[in-house]
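# model this:
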Amino acid sequence: MFFEVEMRRSVMVEPHELGGTLQMQRAMLRRLIKDVEKEVGSDEYGFHVAVTTVNGVSGGKIQSGTGAVVFSVDFNCIVFKLIEDEVVEAEVVSTGQQGFFVSCGPYASMFIHRKEMTGFSFQPGPSPEFNEWRDSGSVIHPKSLVRVRVKAHSIWDPKRKTFNVAGTLNGDLLGVVVDETGKDDED
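Here you go, the predicted structure:
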């Protein structure tokens, strides 16, 4: 789920930020953090959480025409990425006839299809926020906390800045953990 990975980026420092060594280092670090936050995530690493360590900086190259200096920076970054077959706890966001969506950290679009929850049946409510999935002893509705297994992981969508993930409730120890009232499934 959380990993620390090594990354490399080109970082541009504007001419007005050039000065003493300390001023230039601060400007480079600010720009690196801003660029990594703006990127949000990548297919290879998942969601970028935080830059932790700068490991090395190449000698800067002056960009002709602008006077900016471009550095190649090696750094470590904490990332968050779901992996196939990983079991996670997630909050139900919405329910419908085909299944339900859950949110787990920055992953707001994990979908559990009706075929991936054996024994559950759909119970429509008077409006979508009251729709439920029920089995013999559990009820799944918006705000329920469920334990799911990651089944499939899609590639990074840079426009929407997210991944699409499919999950399953089929398996041991998967299903409702807590509903929105805080009642455990075991109560």
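
# rest of the way, CA atoms for contacts and neighbours
Will do.

# quick one: contacts for the residue sitting nearest the centre point of the chain?
Nearest to the mean C-alpha position of the chain, counting by Cα atoms, centre = their mean, stands residue 106 at 3.4 Å. Applying Cα atoms under 8 Å, 6 or more residues apart in numbering to residue 106 gives the contacts 47, 162.

# Next, work out how far apart it and residue 90 are.
11 Å (Cα to Cα, to the nearest Å).

# Report the separation between the two terminal residues of stretch 34-45.
End-to-end for stretch 34-45, by Cα to Cα: 17 Å.

# Run through who's touching it.
Against stretch 34-45 from outside (Cα under 8 Å, 6+ apart): 5, 47-51, 79-81, 155-156, 158, 161-162.

# please give me the structure for this one as well, since I'd like to look at both together:
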Amino acid sequence: MLHEAECNYHVPIPAQDIDKNGKVALSSVATCLLKCVLELKAAERCGYFLAVTKLKSIGKGYEFSGSCYFRVDFNCRTFLPVDGEIMVGVVSAIDIFGAYLKCGPMNYVYLPAHKMPGFHLVDGKNPHFLADNLSRIENGDMIRCKVFAVRWIEKIRHIEREFIILASLEGDGLGPISLPGSDEMHF
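Below you'll find the model as predicted:
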């Protein structure tokens, strides 16, 4: 899921950061690039931007609509969800249809009930899924799951520039993860 990507972006630079000769300080370009990457958050072909690792080149500046832009080529580390990969997420909500997980920068990971073989819903004040072997899936639990499907959302309602993930527990070694020092009894 972690990738190294080559990207380019037309970075707006404030006029006060450009000297009389049209030169701009590298620190100013880097600061503006980081602000742009933070606002952009993710791109369909690259994934979620985690870090800028290298500034490769800075092009000549040009003026457009009263602002000055510089084309910046850079390398960055990204988090790109891909079908079939295994990930670990934290359960953030449970309803009768499945569980909602968060994984790294991804806020929209859905694990439907029909993709949890052997688990059934125990409804009540604190709903959770219970398996035949008594393992549980409840809020705050860490789950190892497989990416079943990925969809890029540019903008729908309140969701903007996000990947929507459909997850599955079908396969070996998938399901709730018990952590050392947890509340479980040891025999």
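
# A helix includes residue 70 of the second structure, no?
No: Residue 70 of the second structure: not assigned to a helix; according to DSSP: H, G, I helix; E, B strand; the rest coil it is strand.

# Could you measure from it over to residue 12 of the second structure?
In terms of Cα to Cα, residue 70 of the second structure sits 7 Å off from residue 12 of the second structure.

# I'd assumed residue 113 was in contact with residue 131 of the second structure.
No: the pair residue 131 of the second structure / residue 113 is not scored as a contact, 11.6 Å apart, by Cα atoms under 8 Å.

# where do the contact lists of the two overlap?
119-120.

# more crowded one of those two?
residue 113 (20 against 15; other Cα atoms under 10 Å).

# For the more buried one, which non-adjacent residue is closest in space?
residue 98 (4.4 Å; Cα to Cα, 6 or more residues apart in numbering).

# who's in contact with the one you found?
Residue 98 of the second structure touches 110-114, counting by Cα under 8 Å, 6+ apart.

# hmm, 7 Å instead?
111-113 (Cα atoms under 7 Å, 6 or more residues apart in numbering).

# Mind checking which of the contacts of stretch 34-45 of the first structure are buried?
47-49, 51, 79-81, 156, 162 (16 or more other Cα atoms under 10 Å).

# what's the closest of these to residue 22 of the first structure?
Nearest to residue 22 of the first structure among those, counting by Cα to Cα, is residue 51 at 18.9 Å.

# need the helices for the first structure, in chain order.
Counting by DSSP state H, the first structure has helices at residues 21-39.

# Strands of that one, start to end?
Ranges of strands in the first structure, per DSSP state E, are 2-13, 41-42, 46-57, 61-62, 69-80, 87-96, 99-104, 107-113, 121-123, 132-134, 139-140, 145-153, 165-168, 175-178.

# Would you convert those into TSV that also reports distance to residue 187 of the first structure?
Formatted as TSV, these follow (distance: least, Cα to Cα, whole Å):
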stretch	distance to residue 187 of the first structure
strand 2-13	31
strand 41-42	39
strand 46-57	36
strand 61-62	64
strand 69-80	32
strand 87-96	18
strand 99-104	23
strand 107-113	24
strand 121-123	21
strand 132-134	16
strand 139-140	13
strand 145-153	14
strand 165-168	23
strand 175-178	10
